[in-house]
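Colleague: here is my input, please return the structure:
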Amino acid sequence: MIPVRFTPETCRTATRTLARRDLVLARLIKAHGPCTLGTRIRRDSFAALVRAIVFQQLSTGAATTIYTRVMATMNVTACPPPATWLCTPAESLRSAGLSTQKTRYILDLCRHVTDGSLDTRRLHRMSDDDVIATLTQVKGIGRWTAEMFLMFHLQRPDVLPLGDLGVVTGFAKVYGNGTKFTADEMTAHAEAWRPYRSIGSWYMWRALEAK
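Modeller: Got it, this is the predicted structure:
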């Protein structure tokens, strides 16, 4: 069975369900409006993973600039297939602004795809846990990156990224008056959000925005 993913309609259903179950979350939903997870454009999985690596630990603006420069170095406007990356000298990628570490990570991803150890076409059919286990075999893709891929690319509805600083800080602001929760405490609280923990997490990020 192919795992469930968000659509705009299921996202609206999830929002209504969460508002009934969690009155604190209901106030956030009213303040910030509908969740937009189910409305995002899906790129191909390889391109999404490349972007995820490039954007790690950088501001959106800085990462976008580097990504654009790297694409220009390869004379393309969109992420090319792995063979193109592997044929491009690593020095050229670094000269475009990609760090040595991220260059290694992307080339390792390319090798996994090329040798068949990572079949990106199968990811959408895998369970969340299997996607995480598969992706974290690639250098530079940790659990957090895999969870963001699940939420924003595969649009899975029940992801709780406990290692995400925004989610942790949002929990502390919304439910703890600034006191941080442990991973176990957040997991226990988010049981009421199942099977829509991605939506609940999305509102933890929104809680950190000035409103």
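Colleague: CA atoms for contacts and neighbours, from now on please.
Modeller: OK.
Colleague: what's in contact with stretch 14-25?
Modeller: 26-27, 29, 34-35, 174-175, 192-193, 196, 199-200, 203 (C-alpha atoms under 8 Å, 6 or more residues apart in numbering).
Colleague: buried residues of it, list them for me.
Modeller: Buried residues in stretch 14-25, defined by neighbour count with 16 or more other C-alpha atoms under 10 Å: 14, 15, 17, 18, 19, 25.
Colleague: report how many residues lie close to the nearest residue to residue 180 once chain neighbours are set aside.
Modeller: The shortest distance from residue 180 to any residue other than its chain neighbours is 4.6 Å, reached at residue 172 (C-alpha to C-alpha, 6 or more residues apart in numbering). Residue 172: 18 surrounding residues under other C-alpha atoms under 10 Å.
Colleague: would you confirm that residue 172 contacts residue 182?
Modeller: No: the pair residue 172 / residue 182 is not scored as a contact, 9.9 Å apart, by C-alpha atoms under 8 Å.
Colleague: distance of residue 123 from residue 68?
Modeller: Per C-alpha to C-alpha, to the nearest Å, residue 123 is found 26 Å from residue 68.
Colleague: alongside the first, I'd like the structure of this one:
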Amino acid sequence: MASCWKISPVVRPNGEGRNRMQKTIAVDTPFFVPSYWEDAKVELMKRDRIMRKLIPQFGDLHLVGRGEAFTTLARSVVGQQISVKAAESVWQKFLLVCPKTTPAQVLKAGPEQLAACGLSKRKADYILDLADHFKAKRVNAEQWQEMEDEEVIADLTQIRGIGRWTAEMFLIFNLLRPNILPLDDLGLLKGISVNYFSGEPVSRSDAREVSANWEPWRTVATWYLWRSLDAVSAEY
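Modeller: Reported below is the predicted structural model:
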């Protein structure tokens, strides 16, 4: 069975900390803080000289996750292969069409309204297929908390548009699994390149070798490498 970590809920307005001039859809959204975070920071700083320098730069900032599985996955699809800024812009338009972000609401909106949010036809189709899977209960959403990482990935990747990267983002941002290493993530590879190899290109093999020192906290190390490249953290 998967390890069960206590998750502490925090509720704050969506968009808190953003530029006040930026228009966002303001709703109260539950955020969840992984209880392992502080222990992971201490261990990573003991083991890894780069983490020892990097982690203190971000003070009390930490990964936050959302509890709604469908929302996390839909937002991950929106964010595929585009910048964090572009993804946020599309997501805000999406929320105007589907403010509750439920499968039924997405299916009712249909492909034309989703495309009007700035989604490509392919991404609109992916989100509609995702909504259909949830509504028809063709995924084991209620069991994901108890499943192993690879079992969750296998369940998710049966859905069109959900590849390994998107499934790993779900494990990080929704299930808050502590030891995910998303090797398909360009930000992770760039973070390793900049911080460990003086900007030289790195291979997956290089990334695996560096990350061996992070286990069982590879999610935490990945998050800090993302933040080292971009002060604005991606949200899913």
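Colleague: show me the contacts for the alignment partner in structure 2 of residue 100 of structure 1.
Modeller: Matched by TM-score structural alignment, residue 100 of structure 1 corresponds to residue 121 in structure 2. Going by C-alpha under 8 Å, 6+ apart, residue 121 of structure 2 touches 111, 115.
Colleague: and what of residue 100 of structure 2?
Modeller: With C-alpha under 8 Å, 6+ apart, residue 100 of structure 2 has no contacts at all.
Colleague: so the most centrally placed residue in structure 1: helix, strand or coil?
Modeller: Nearest to the geometric centre of structure 1 sits residue 148, at 1.6 Å (C-alpha atoms, centre = their mean). With DSSP: H, G, I helix; E, B strand; the rest coil as the basis, residue 148 of structure 1 sits in helix.
Colleague: what lines up with it in structure 2?
Modeller: Checking TM-score structural alignment: residue 148 of structure 1 goes with residue 169.
Colleague: also residue 53 of structure 1?
Modeller: Under the alignment defined by TM-score structural alignment, residue 53 of structure 1 corresponds to residue 77 in structure 2.
Colleague: just give me the match in structure 2 for residue 191 of structure 1.
Modeller: Using TM-score structural alignment as the criterion, residue 191 of structure 1 maps onto residue 212 of structure 2.
Colleague: revised request: answer the last question for residue 42 of structure 1.
Modeller: For residue 42 of structure 1, the residue aligned by TM-score structural alignment is residue 66.
Colleague: excluding its backbone neighbours, what's nearest that match?
Modeller: Nearest residue to residue 66 of structure 2, sequence neighbours excluded (C-alpha to C-alpha, 6+ apart): residue 31, at 5.0 Å.
Colleague: helix/strand/coil for the one you found?
Modeller: Three-state call for residue 31 of structure 2 (three-state DSSP): strand.
Colleague: can you pull the contacts of it?
Modeller: 9, 10, 11, 12, 64, 65, 66, 67.
Colleague: can you do 6 Å?
Modeller: Going by C-alpha atoms under 6 Å, 6 or more residues apart in numbering, residue 31 of structure 2 touches 9, 10, 11, 64, 65, 66.
Colleague: where does the second one sit: helix, strand or coil?
Modeller: Three-state assignment for residue 10 of structure 2 (three-state DSSP): strand.
Colleague: neighbours of it, just the number please.
Modeller: By the criterion of other C-alpha under 10 Å, residue 10 of structure 2 has 13 neighbours.
Colleague: how much space between residue 125 of structure 1 and residue 162 of structure 1?
Modeller: Going from residue 125 of structure 1 to residue 162 of structure 1 by C-alpha to C-alpha gives 24 Å.
Colleague: lovely, talk soon.
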